[in-house]
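**Student:** The following comprises the amino acid sequence and a computationally predicted model.
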Amino acid sequence: MPSSNRKRHGDFTSPNGDGQVPERAYAQFARRLQESADKKDLKSANLADKLGITRGTMARYWDGERLPPSDTLITLSETLGVSPAWLIRGGDKSGGVLASASDADWVRVEEFDLRQMTDSEKGEAIGSTLFRRDWLYLTLGDSSGLWIARLLSHEMGMPAGAPIFCKDHPQGEMPQEGRVYIFRVNGGTVIGRFTYRQTGLRMSLAEGRGHPVPFGSGMVDQVVTPADLEDRDFPHFIVARVVGVLARPL
C-alpha cells in the first residue's frame, strides 16, 4: 500500500500532531499482533470470528496494511490479554500484559467538577475511584497525578457526562502541539486542542463560531493558539492536559 494512503487512519495520529502515522508503525503493530496471537494459538481468521469482523478486514490488520479503530483495538487487546497502548506503541514487553488482580497496585483517582473550577483551583474533590496503576500506565501512558472530570457538553466525540482523565499543567510551561487541554477563559472553562499553526481555524470566543478540527476519533471544537494565550480581552489560562477519554489516550 502506498504510504500516501496512510496519512491518517482511525484514532491514531503522530506525536507531533500532524495527523500522520509513520510507515513503520503498521509493520510494528502487525508484528506485536501476530506475536500475541501466536501465544494464544490464534490465527487471523480466529481473531476475525471472535471480534465479529470480516476476515478480510482482520487480514489487513494482520498484514500491517492498516490500523484498527479504537473500539476494535480495545476488543482485540482484551482478546489477546495485552494493552491497547502496547499493541500500538510497543515498549517494555513485560509491561504489555496486566498483572493478576491479586498482584496489582491500585491508585485512587479523585474526581472534580469542571463547573466548580476557578482560575486558581479545581475546587473540592467530589469523589474518587480506584484504578489499577498498571492499567492506567499501559492505557494512558501515565499513572501519577491524574484526576477525573466529566464533559459538560458533547466534545471529542463523547457525550456530556463522559469521564476524562486529566493532569495538572505545570505553571509557566508551554503547551505541546496537538495536545488537548482544559483552559480557563473569561470566567468559564473550555476544552481545546493547542496548535502553534496559524491555520485560520481559531474559534472566536466572542463570536462563538469556528470550524471543527479532527482529533482522534471525535472532534475538538475549540482550537487554541499562542495568540489566545496572550489575548488581552479573552486570555486563555492552561489548567490541565486531557490525558485520555475513557480508555483512549489523547
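**Tutor:** Yep, it's here.
**Student:** For the rest of this, base every contact and every neighbour count on C-alpha atoms.
**Tutor:** OK.
**Student:** Which residues does the longest strand anywhere in the chain contact?
**Tutor:** Secondary structure of the chain read by DSSP state E shows that its longest strand is strand 237-245. Under the criterion CA atoms under 8 Å, 6 or more residues apart in numbering, residues 119, 140, 162-169, 179-185, 229, 249-250 lie in contact with strand 237-245.
**Student:** Return the members of those classed as buried.
**Tutor:** For those, a burial check counting by 16 or more other CA atoms under 10 Å picks out 140, 162-169, 179-185, 229, 249-250.
**Student:** Could you tell me which of those belong to strands?
**Tutor:** Among the buried ones among the contacts of strand 237-245, DSSP E puts 163-168, 180-185, 249 in strands.
**Student:** Looking at those, spot the one nearest Ser144.
**Tutor:** Set against Ser144, the nearest of these by CA to CA is Lys167 (8.5 Å).
**Student:** So the closest one is in contact with Gly145, correct?
**Tutor:** Yes: the criterion here is CA atoms under 8 Å, and Lys167 meets it with Gly145 at 6.0 Å.
**Student:** Could you report the neighbour count for the residue lying closest to Phe194 once chain neighbours are set aside?
**Tutor:** Closest residue to Phe194 apart from its sequence neighbours, by CA to CA, 6 or more residues apart in numbering: Val224 at 4.7 Å. Val224 is flanked by 25 other residues according to other CA atoms under 10 Å.
**Student:** again, but for Gly52
**Tutor:** Neighbours of Gly52 under the rule other CA under 10 Å: 11.
**Student:** would you list every one of the helices in this protein?
**Tutor:** Taking DSSP state H, the helices of the chain run over residues 23-39, 44-51, 55-62, 70-80, 84-89, 133-140, 226-229.
**Student:** Below is structure B, check it against A:
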Amino acid sequence: MAGRTAKAIDNRATTSRFRDNQSHPTKSAFADRLRTTLARLDLSDAYFARAADIPTSTFARYKSGDSIPKGDDLFRLSDALRVSPRWLMLGDEGTGGSLVDVADADFVTIPRYRLAALTDTSKGDPLETVPYRKDWLARRLGTTTGLWITELPSDYDALGLEEGDAIICADIDAAGPAEKWVCIFRGPGGPFVARYSNRGTIADPDQSGTSVVTATDLRNGEIFAIARIRARMLAKL
C-alpha cells in the first residue's frame, strides 16, 4: 500500500513538472509579445500598470515571463495595450476582427482635461495627450474623432464607475443629449454623472437608484449637459 502511494505521489510530481515545463514556452512567448508591444508604444510600464489597474509588481512578473495573466487581468491588459487578448496570449494572427497588428496600426492622440477646468463652454488647456489606436476606437466606439479624457466627477453605480475613474468623453452638439446617454452634467453643486431621459419630469433616482436628468431639467436652465461618457479607459459603456 505504501509503495503504491509513493508511486502515485511520484507520478503526480512528474505530471506537475511536465505541465510546468510545457507552460514555460507559453509564458516566454507571452512576455515577448508584451515587451514588444510596450516598446512600440514607447510608454512607461507604470503607465500601463495604472491603465490596466494591475499592481506594478504583478505587471513586472507578466513582463519578465514569470507568470501570465488570467481572467480580468488579461482583458484589462489587452485593452490598455489596444491589442487582442487572443493575440497577446496565443500570438494568433486573428487579432480580433478589425484590429491590425500593432506595428501597422495608426494612432490618434486624445487630450486629457482637468475636471475642475470644465465649464459649459470650455475645457481649458489639455494636461497631456494619450495615444490610442484608431482601429480600437472605431471598433469599440464607432468614431475616432471628437474624443477627450477626464476623470469621473462622482460615482455611477449602475455601470460600476467610481469617482476619479479616467473616462473617454465626447462633446454634445446643439441637439443635446439623446435618450439613455450617460453624461456629465453641471448643476448648482458642480459636475455630476447621470443618465439622460427626454421624457417628462422624473424623480431624481430611477427604480435602480440611478440619477436621472430630464429634458425638463435642462430647459429650466440650472443644469447643463457637458459631455457624453463613451468609455472608461478600458471598457466601452
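**Tutor:** It's in. What you are looking at is a predicted structure, and each value in this text was computed from that prediction instead of being measured.
**Student:** Tell me how they score on TM after superposing.
**Tutor:** Once superposed, chain against chain, the TM-score is 0.56 (TM-score structural alignment, normalised by the length of the second structure); 157 aligned residues with a CA RMSD of 3.2 Å.
**Student:** ok, now how distant is Gly187 of the second structure from Ala170 of the second structure?
**Tutor:** 19 Å (CA to CA, to the nearest Å).
**Student:** I meant to write Leu90 of the second structure there.
**Tutor:** On the measure of CA to CA, Leu90 of the second structure and Ala170 of the second structure end up 34 Å apart.
**Student:** go on, Leu77 of the second structure?
**Tutor:** Counting by CA to CA, the gap from Leu77 of the second structure to Ala170 of the second structure is 24 Å.
**Student:** what does Trp148 of the second structure give?
**Tutor:** On the measure of CA to CA, Trp148 of the second structure and Ala170 of the second structure end up 6 Å apart.
**Student:** shared neighbours, the two?
**Tutor:** The overlap between the contact sets of Trp148 of the second structure and Ala170 (CA under 8 Å, 6+ apart) is empty.
**Student:** in stretch 123-137 of the second structure, what counts as buried?
**Tutor:** Buried residues in stretch 123-137 of the second structure, counting neighbours by 16+ other CA under 10 Å, are found at 123, 132-137.
**Student:** Who are the packing partners of the longest helix seen in the second structure?
**Tutor:** Longest helix in the second structure, counting residues (DSSP H): helix 2-41. Contact analysis of helix 2-41 of the second structure by 3 or more CA pairs under 8 Å, 6 or more residues apart in numbering; DSSP states H and E lists helix 56-64, helix 85-90 as its packing neighbours.
**Student:** just checking, what packs against the shortest one?
**Tutor:** Applying 3+ CA pairs under 8 Å, 6+ apart, we find helix 85-90 of the second structure packed against helix 2-41, helix 72-81.
**Student:** for the longest helix of the second structure, which positions count as buried?
**Tutor:** Residues of helix 2-41 of the second structure classed as buried: 26-35, 37-38, 41 (neighbour count, 16+ other CA under 10 Å).
**Student:** And stretch 199-215 of the second structure, by the same measure?
**Tutor:** 210-215.
**Student:** now swap in stretch 27-47 of the first structure and tell me
**Tutor:** Of all the residues in stretch 27-47 of the first structure, those buried under the rule 16+ other CA under 10 Å are 27-34, 36-37, 44-45, 47.
**Student:** ok, those residues vs Thr72 of the first structure, which is closest?
**Tutor:** For the buried residues of stretch 27-47 of the first structure, the closest approach to Thr72 of the first structure (CA to CA) belongs to Leu47, at 11.0 Å.
**Student:** The closest one: what's it in contact with?
**Tutor:** Taking CA under 8 Å, 6+ apart, we find Leu47 of the first structure in contact with 58, 76.
**Student:** try it again with 6 Å
**Tutor:** Leu47 of the first structure makes contact with no residue, according to CA atoms under 6 Å, 6 or more residues apart in numbering.
**Student:** what does Pro126 of the second structure give?
**Tutor:** Contacts of Pro126 of the second structure (CA under 6 Å, 6+ apart): 111-113.
**Student:** In strands, which of those appear?
**Tutor:** The members of the contacts of Pro126 of the second structure that map onto strands under DSSP E are 111-112.
**Student:** If you rank the contacts of Pro126 of the second structure by neighbours, which is first?
**Tutor:** Compared across the contacts of Pro126 of the second structure, Arg112 has the highest neighbour count, 22 neighbours, by other CA under 10 Å.
**Student:** about what we covered before: may I see the buried residues of stretch 199-215 of the second structure organised as JSON lines, with distance to Asp72 of the second structure added?
**Tutor:** Shown next, in JSON lines, are those (distance: CA to CA, whole Å):
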{"residue": "Thr210", "distance to Asp72 of the second structure": "26"}
{"residue": "Ser211", "distance to Asp72 of the second structure": "28"}
{"residue": "Val212", "distance to Asp72 of the second structure": "30"}
{"residue": "Val213", "distance to Asp72 of the second structure": "33"}
{"residue": "Thr214", "distance to Asp72 of the second structure": "35"}
{"residue": "Ala215", "distance to Asp72 of the second structure": "38"}
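**Student:** per the alignment, Gly178 of the first structure corresponds to what in the second structure?
**Tutor:** Aligning on TM-score structural alignment places Gly178 of the first structure opposite Lys180 in the second structure.
**Student:** Quick check: chain neighbours aside, which residue is closest to that match?
**Tutor:** In this structure, Lys180 of the second structure finds its nearest non-sequential neighbour in Tyr196, 5.2 Å apart by CA to CA, 6+ apart.
**Student:** ok, now Gln116 of the first structure?
**Tutor:** Going by CA to CA, 6+ apart, Gln116 of the first structure has Gly123 as its nearest residue, at 5.7 Å.
**Student:** Determine which residue in the second structure is aligned with that neighbour, please.
**Tutor:** The alignment partner of Gly123 of the first structure in the second structure, by TM-score structural alignment, is Gly124.
**Student:** mind checking how far that match is from Arg17 of the second structure?
**Tutor:** Using CA to CA, Gly124 of the second structure is found at 58 Å from Arg17 of the second structure.
**Student:** Which residues are in contact with Pro212 of the first structure?
**Tutor:** Asp221.
**Student:** what's the distance between it and Arg197 of the first structure?
**Tutor:** Pro212 of the first structure sits 15 Å away from Arg197 of the first structure, taking CA to CA as the criterion.
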